[in-house]
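Q: Fold the following.
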Amino acid sequence: MPPAVTVPTSTASPSDGLPMGRGLLFGIAAYALWGVLPLFFLLLRPATAFEIVAWRIVLSLIFCVLLLTVTRGWPALMVIVRDRRTTLILGGAGLLILVNWLVYVYATLSGHVVEAALGYFTNPIVTVLLGVIVLRERLRPLQWVAIGVTVVAVLILALNYGQFPFIALALAFSFGFYGLVKKQVGGRVDAVSGLTIETAWLTIPATVMLVVLGASGLLTIGTESVLQTVALLFAGVVTAVPLLFFAAAARRLPLTYLGLTQYLAPILQFLIGVFVLQEAMPAARWWGFGLVWIALIILTIDMFRSQRATQSAVSKR
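A: Just a heads-up that it's a prediction; the model follows:
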């Protein structure tokens, strides 16, 4: 699943001196890698979600430390660490992403990849809704329509499919609140420093999880196949590389284009769930997904209209 990532408020343009074509490739690469994560997590079985996430945290921290050393990023990190408020905010963000990671890996291992995809399809609408509830933002009419359509979709999935989409909503809201928390630090924190601090906060609970699993005889690393062990050891790289691609894309792409590329990840997750893992797709689930896709189309149209109106207003000044 898409890890700790929030869409920046930057509206970079080709005039900023950074090639948009390369930015688009970085964006596609990031979301494509996040989209195929279910296949990677399935390689890690019989490891539990707790073991996978714990190793992901510890190994991500190690990878980030090496990356900071190679790129000489320690001075920038120390500036952030000295800011107690920013460090605490990143700790809160880490807790939210911990919930998101645990739910997502559990969804993958338990055969709910399609529902997880629904969560990430729903996330942009949930983010808009949280903006109203938490930040008291005023919505445009089309945004209200998108939220209304999404509510209907959730009701259809809950009533007709016979199962409330707890996983999808847990993913959407945990990632939505993560975005709100990260918004408090704005552009002051780069991708590598942010991931380093967040995973550093989580290293203690991750270590506790590994110790408990080891004491219970449930730790699988080194006890299964060579492939499973190697895959677990690469969990940190798999976490960090797409994030770095995303950061490179965010510097080169306007917000509108970056926002559109985010749909690639849940599309790939959906396709993997339906056509590779053969998860059930009864009529009610198709209707629910269809309504969510309609809501996303409405939200995208509104995004383009809003950006066009803003650019027009600026050009008239």
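
Q: drop to CA atoms for contacts and neighbour counts, all remaining ones
A: OK.

Q: How much space separates Tyr120 from Ala215?
A: 35 Å (C-alpha to C-alpha, to the nearest Å).

Q: again with Val238
A: 27 Å.

Q: What of Ala265?
A: For Ala265, the distance to Ala215 - C-alpha to C-alpha - is 36 Å.

Q: ditto for Leu25
A: 45 Å.

Q: More neighbours: which of the two?
A: Leu25 (15 against 10; other C-alpha atoms under 10 Å).

Q: The more buried one: helix or strand, and which one exactly?
A: helix 20-35 (DSSP states H and E).

Q: Could you do Gly222 as well?
A: Short version, using DSSP H and E: Gly222 is in no helix or strand.

Q: Relative to Leu296, how far out is the closest residue to Ala191 other than its chain neighbours?
A: Nearest residue to Ala191 in three dimensions, chain neighbours excluded: Ala247, at 6.3 Å (C-alpha to C-alpha, 6 or more residues apart in numbering). According to C-alpha to C-alpha, Ala247 stands 24 Å off from Leu296.

Q: now the other sequence, so there's something to compare against:
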Amino acid sequence: MSDKSLKIGVALAVAAYAMWGFAPLYFKLLMVMPAAEILVHRVVWSALLLVILVFGFKQIAKVKSALKNPKVIKVLLFSGVLLAGNWLLFIWAVNNGHLLDASLGYYINPLLNVFLGRIFLAERLRRMQKVAVIIALLGVLILLFSYGELPWIALLLASSFGIYGLLRKQVAVDSLPGLLIETMMMLPFAFLYWIFFASQMSNMFSNEVALNGLLIGAGIITTAPLLCFTGAARRIRYSTLGFFQYIGPSIMFILAVYLFGEPLHEARMVTFGFVWLALVIFSFDSYRAYRKSLKSLAV
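A: This next block holds a predicted model:
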């Protein structure tokens, strides 16, 4: 891996997680609509934007090549289902007062990435990474056994997106063509929901211009960070990618507590404390490894 490729991967990772962190502000503007309906518009307008980008960047040949590979199609179908489920749960959590749960899920995700990297990519865990994963797991178990509360929203968001990233890292297709194929696979289901189940607010001929603009803009809000993420995942180690993910949930945590006023009770604070401690250890270890990799490239 070249120094230039590593720097591009880092920049893309930072951009992706920052955009995800502020995304709840956008979806709060669409609270009048059900989560499934917002998801429909995310899929439809993302598909349109991705088609424009694929032709604009002249990557249609890569799309055709991927479509000829049955293995790639199977993986993208599965990753597309995971992505749609993650989108739906995130929108529901944001607009139903569970942004703190979403924040916790995305705090857990980088530690889960390390575990998945070890299991499926044979990436060796350093000693401090093992300690960080164990501490985070203890935080979740304390919440479960001491307070009888399973953070299911957090765990589902973390696992669905962690497995999605793992699949996209292994499939032999670039980020833009792959994301287009994933989205096009969701498109028929989105249209069926729009036609038979959507409310009057999805009738764009009767809506105000502002609401229609928000619905169309959901495509940009959806596509931009995903393109950055998949681009980063192909340029840097999967476990290292998790080092940057604290950006998104930190922004969400601040928004949830200080802007939206979600309650941060004692049980949840204990779990956050364990996960934060794990992330401090993990981040310190990742920073040392990152510095060593830069020195190795220089040599």
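
Q: isn't the residue nearest to Ala191 of structure 1 right up against Val192?
A: No - applying C-alpha atoms under 8 Å as the test, Ala247 of structure 1 and Val192 come out as separate, 9.0 Å apart.

Q: Just list the residues touching Thr229 of structure 1, thanks.
A: Neighbouring residues of Thr229 of structure 1 by C-alpha atoms under 8 Å, 6 or more residues apart in numbering: 44, 221-223.

Q: Reformat those into TSV and put distance to Ile89 of structure 1 and neighbour count next to each item.
A: Below are those laid out as TSV (distance: C-alpha to C-alpha, whole Å; neighbours: other C-alpha atoms under 10 Å):
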residue	distance to Ile89 of structure 1	neighbour count
Leu44	31	24
Ile221	32	21
Gly222	36	12
Thr223	38	9
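
Q: out of the residues you listed, which ones does structure 2 keep as well?
A: Retained in structure 2 (both residues aligned by TM-score structural alignment, their matches' C-alpha atoms under 8 Å) from these: Gly222.

Q: which of the contacts of Thr229 of structure 1 lies closest to Gly290 of structure 1?
A: Checking those against Gly290 of structure 1 with C-alpha to C-alpha, the nearest one is Leu44 at 31.9 Å.

Q: Can you tell me the closest non-neighbouring residue to the closest one?
A: Gln228 (5.2 Å).

Q: burial of whatever residue of structure 2 lines up with that neighbour, as a residue count?
A: Matched to structure 2 by TM-score structural alignment, Gln228 of structure 1 sits across from Leu211. Around Leu211 of structure 2 there are 15 other residues, counting by other C-alpha under 10 Å.

Q: Report the separation between Leu211 of structure 2 and Ala190 of structure 2.
A: Leu211 of structure 2 is 19 Å from Ala190 of structure 2, by C-alpha to C-alpha.

Q: Please apply the same query to Leu6 of structure 2.
A: Taken as C-alpha to C-alpha, the span from Leu6 of structure 2 to Ala190 of structure 2 is 37 Å.

Q: corresponding residue for Gln184 of structure 1 in structure 2?
A: Using TM-score structural alignment, Gln184 of structure 1 pairs with Gln170 in structure 2.

Q: Tell me, how many residues neighbour its match?
A: 14.

Q: Could you do Gln278 of structure 1 as well?
A: Quick note: Gln278 of structure 1 (other C-alpha under 10 Å) scores 12 neighbours.

Q: Repeat that for the one 10 residues further on.
A: A count of neighbours around Gly288 of structure 1, defined by other C-alpha under 10 Å, yields 24.

Q: What residue in structure 2 is paired with it?
A: Checking TM-score structural alignment: Gly288 of structure 1 goes with Thr271.

Q: Grab the nearest non-local neighbour of its match.
A: Using C-alpha to C-alpha, 6+ apart, the closest residue to Thr271 of structure 2 is Gly139 (4.5 Å).

Q: ok, now Ile28 of structure 1?
A: In space, Ile28 of structure 1 is closest to Thr261, 6.3 Å off (C-alpha to C-alpha, 6+ apart).

Q: show me the residues around the corresponding residue of structure 2 for that neighbour that make contact.
A: Matched to structure 2 by TM-score structural alignment, Thr261 of structure 1 sits across from Phe244. Counting by C-alpha under 8 Å, 6+ apart, Phe244 of structure 2 makes contact with 13-14, 17.

Q: quick one, helices of structure 1?
A: 20-35, 37-43, 49-71, 74-82, 84-109, 113-133, 141-159, 166-183, 191-215, 226-233, 235-252, 255-261, 264-271, 283-315 (DSSP state H).

Q: Turn those helices into CSV, columns for distance to Thr11 of structure 1.
A: Formatted as CSV, the helices of structure 1 follow (distance: least, C-alpha to C-alpha, whole Å):
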stretch, distance to Thr11 of structure 1
helix 20-35, 12
helix 37-43, 28
helix 49-71, 26
helix 74-82, 24
helix 84-109, 24
helix 113-133, 18
helix 141-159, 20
helix 166-183, 16
helix 191-215, 18
helix 226-233, 37
helix 235-252, 9
helix 255-261, 5
helix 264-271, 20
helix 283-315, 10
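
Q: Pull up the gap between Gln267 of structure 1 and Arg305 of structure 1, please.
A: Actually, residue 267 of structure 1 is Ile rather than Gln. From Ile267 of structure 1 to Arg305 of structure 1 the distance is 24 Å (C-alpha to C-alpha).
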